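Colleague: Need the 3D shape of this:
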Amino acid sequence: MAQKQYNVTGMSCEHCVASVTEEVSAVPGVNEVVVDLAADTVTVHGTDLDDERLRAAIVEAGYGVDAPVAA
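Modeller: Next up is the predicted model:
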C-alpha cells in the first residue's frame, strides 16, 4: 500500500476535516484518509495513488495544498 502526505492550508475545525476526508476518499485507489488538524496535514493510504487527483480533491474541498511531504 502506498502513502502520500500533504501540507494543507486553511483547515480550522472538524467540519474542515470532514470535508477533506469526504473529497479525498472519493479518489480512486484511496483506502484511508487521516487528517491531522493540529499539524495541517493529510495522509492518504491506498494503491495507485494519483498525486494530481489527490491535490485536486483537497482544493475541491476548499483548502490550499502544498507540495507532497516526503514520506
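
Colleague: going forward, measure contacts and count neighbours with C-alpha atoms only.
Modeller: Fine.

Colleague: Just the strands from this structure, written as ranges.
Modeller: Assigned by DSSP state E, the chain shows strands spanning 2-9, 30-36, 41-46, 64-69.

Colleague: can you pull the buried residues of the second one?
Modeller: The neighbour-count check on strand 30-36 (16 or more other Cα atoms under 10 Å) flags 30-31, 33, 35 as buried.

Colleague: Another sequence for comparison is provided below:
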Amino acid sequence: MPVVKVKGMSCQHCVKSVTEALKALKAKDISVDLLSGDVTYAEETPITPDAVKEAITKIGFEVEA
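Modeller: The predicted structure follows:
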C-alpha cells in the first residue's frame, strides 16, 4: 500500500477531511493514522502520487516528500 505522510492533522475532523479528499479521487481501502500522520490507500487505486498530494494540500494539509 502506498504511504503518504501528512502534517497538520490534529483531530478526527482532519482524518475525515483527508479520507473524503481521497475518496473523491476514487481511492480504495483508505486508512488515516492521526498520531503518525500516515495515510495509506489500496495499491491498485488508479491515481498518481501527485494527484494524492494535490488533493491533500488543497484541503489545507502539508504532505512530506
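
Colleague: TM-score for this pair?
Modeller: Here the superposed chains carry a TM-score of 0.87, computed using TM-score structural alignment, normalised by the length of the second structure; 64 aligned residues with a Cα RMSD of 1.2 Å.

Colleague: before we move on, the earlier item: would you list the strands of the first structure in CSV and tack on distance to residue 58 of the first structure?
Modeller: Output for the strands of the first structure, formatted as CSV (distance: least, Cα to Cα, whole Å):
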stretch, distance to residue 58 of the first structure
strand 2-9, 8
strand 30-36, 11
strand 41-46, 9
strand 64-69, 7
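
Colleague: tell me the most buried of the ones you listed?
Modeller: strand 41-46 (a mean of 20; mean count of other Cα atoms under 10 Å).

Colleague: Let me know the angle separating that one from strand 64-69.
Modeller: Angle, strand 41-46 of the first structure to strand 64-69, by axes from the mean of the first three to the mean of the last three Cα atoms, to 10 degrees: 60 degrees.

Colleague: what about residue 39 of the second structure, distance to residue 50 of the second structure?
Modeller: Using Cα to Cα, to the nearest Å, residue 39 of the second structure is found at 14 Å from residue 50 of the second structure.
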